[in-house]
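Colleague: just a sequence and a predicted model for now, questions to come.
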Amino acid sequence: MLFSNLQNDRSLPMSLEFIRIRSYVNDTSTFEKSDKLEISGLSDLTQLKQKHLLIIEDIIDTGATMISLKRELEQYHPKSIRIVSLFTKRRPDKKCLLKPDYVGFEVPDHFIVGYALDYNEYFRDLEHICIMKESGIEKYRIIEE
């Protein structure tokens, strides 16, 4: 039987960490203004040594944020780092610096929201993915002082 090994009492030892990296305000990457990531939620990073890491990302646009996160994590000497992204953007300028190891869907180069993707914390709760219209982008824009 193909799944006979799954019938025993063994489990896969793993741990789960949730992190938040804020890389956008409005429809502009904050990473373009500063190469320092705003990361929150990671606990003891020294525990990453010789561990296999799987980073699960919602969307990769240029890949700059993931490259920075990967560099940060590499300092703790994990055994491997793999990246999976639900979405990647089809960029006409071809400025994607990182291709994830695993991809769910490729989407057009527009600002998309829904299904946990947000625009300034709005629209995460939509049960579908949609492209933001320019009028919506302007309506929900954060006015920076």
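Modeller: Happy to help now that I have it. This is a predicted model, so every value here is computed, not measured.
Colleague: use CA for all of it now, contacts and neighbours both
Modeller: Will do.
Colleague: would you map the strands across the chain?
Modeller: Ranges of strands in the chain, per DSSP state E, are 20-22, 24-25, 28-29, 38-40, 52-60, 80-90, 102-108, 112-113, 130-131.
Colleague: for the most centrally placed residue in the chain, which non-adjacent residue is spatially closest?
Modeller: In the chain, the C-alpha nearest the mean C-alpha coordinate belongs to residue 57, at 2.7 Å (Cα atoms, centre = their mean). In space, and not counting its chain neighbours, residue 57 is closest to residue 85: 4.6 Å by Cα to Cα, 6 or more residues apart in numbering.
Colleague: here comes the other one, which I'd like you to weigh against the first:
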Amino acid sequence: MSPVRLGEVLPDAELIHDRATLEQAIQRLADEIRGDYEGDMPPLFLTVMHGGMPFASQLAFALGERGLDLEFDYLHATRYRGNTSGARLAWLHRPATSLRGRRVLLADDILDEGHTLLAIKRWCEDEGAADVRTAVLAVKIHDRCVEGIEAEYVGVEVPDRYVFGYGMDFQEQGRNLPAIYALKA
């Protein structure tokens, strides 16, 4: 069976949050984050690749506009590898920057069940981070989130459906869509 192309599902997908709504949410998050980090050493801003890249970029610019300096690095850990359900966590890249004694701000696209973000957060703590906080563009509304993880900074909520766009993919497609969509229920 050949893979389904984004163009086959996008016309029937439901627009959940448009670009303007997402941009407003990112501006609000930047205000919240700046207030929590103001006056400290620049936090280590870790983008969770690939999905976190569009959101992290926009959030970093919004924080810069508010005078908050950041030190950048990234990590790539995944449970999906192009699938729609997760498996064991695979580390594809760990940050080159030492986390010891640092305040770390993780930026990711979505908090769904939280397995990946919890593993990443614990890894940061094990590496000696003084504080680890998480900013996500979206949180999926359901009761399956693992214990021990929640995002301190949340842009928008999304329904408990398959969502894509603004970093989130549909079969490795659509990450660059400037809005969030959901497959029809």
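Modeller: Ah, there it is. Remember, it's a predicted structure, so these values are computed and weren't measured experimentally.
Colleague: got a TM-score for the pair?
Modeller: Once superposed, the chains reach a TM-score of 0.71 (TM-score structural alignment, normalised by the length of the first structure), with 117 aligned residues with a Cα RMSD of 2.2 Å.
Colleague: what lines up with the residue nearest to residue 57 of the first structure in the second structure?
Modeller: In the second structure, residue 85 of the first structure lines up with residue 136, judged by TM-score structural alignment.
Colleague: count of residues packed around its match?
Modeller: Counted with other Cα atoms under 10 Å, residues neighbouring residue 136 of the second structure total 24.
Colleague: swap in residue 114 of the first structure?
Modeller: 18.
Colleague: that one maps to what in the second structure?
Modeller: Under the alignment (TM-score structural alignment), residue 114 of the first structure maps onto residue 165 of the second structure.
Colleague: I figured that match hits residue 183, correct?
Modeller: No. Residue 165 of the second structure lies out of contact with residue 183 (Cα atoms under 8 Å); the separation is 11.2 Å.
Colleague: can you redo the strands of the first structure as CSV with distance to residue 122 of the first structure?
Modeller: Converted to CSV, the strands of the first structure look like this (distance: least, Cα to Cα, whole Å):
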stretch, distance to residue 122 of the first structure
strand 20-22, 14
strand 24-25, 12
strand 28-29, 15
strand 38-40, 20
strand 52-60, 16
strand 80-90, 19
strand 102-108, 20
strand 112-113, 8
strand 130-131, 13
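Colleague: deepest-packed of the ones you listed, please.
Modeller: Mean neighbour count, computed with mean count of other Cα atoms under 10 Å, is highest for strand 112-113 among those, reaching a mean of 20.
Colleague: list the contacts of it.
Modeller: For strand 112-113 of the first structure, contacts defined as Cα atoms under 8 Å, 6 or more residues apart in numbering pick out 118-119, 123-124, 126, 129-132.
Colleague: and for stretch 40-51 of the first structure?
Modeller: 17-21, 73, 76-80.
Colleague: gap between the two ends of that stretch?
Modeller: This stretch, stretch 40-51 of the first structure, spans 20 Å end to end (Cα to Cα, to the nearest Å).
Colleague: what comes up buried for it?
Modeller: By neighbour count with 16 or more other Cα atoms under 10 Å, stretch 40-51 of the first structure contains the buried residues 48-49.
Colleague: ok so, going back, show the buried residues in the contacts of stretch 40-51 of the first structure.
Modeller: For the contacts of stretch 40-51 of the first structure, buried by 16+ other Cα under 10 Å: 73, 77-78.
Colleague: just send those residues back as a markdown table, with distance to residue 61 of the first structure too.
Modeller: Shown next, in a markdown table, are those (distance: Cα to Cα, whole Å):
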| residue | distance to residue 61 of the first structure |
| --- | --- |
| 73 | 20 |
| 77 | 26 |
| 78 | 25 |
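Colleague: of these, closest to residue 138 of the first structure?
Modeller: Nearest to residue 138 of the first structure among those, counting by Cα to Cα, is residue 73 at 35.8 Å.
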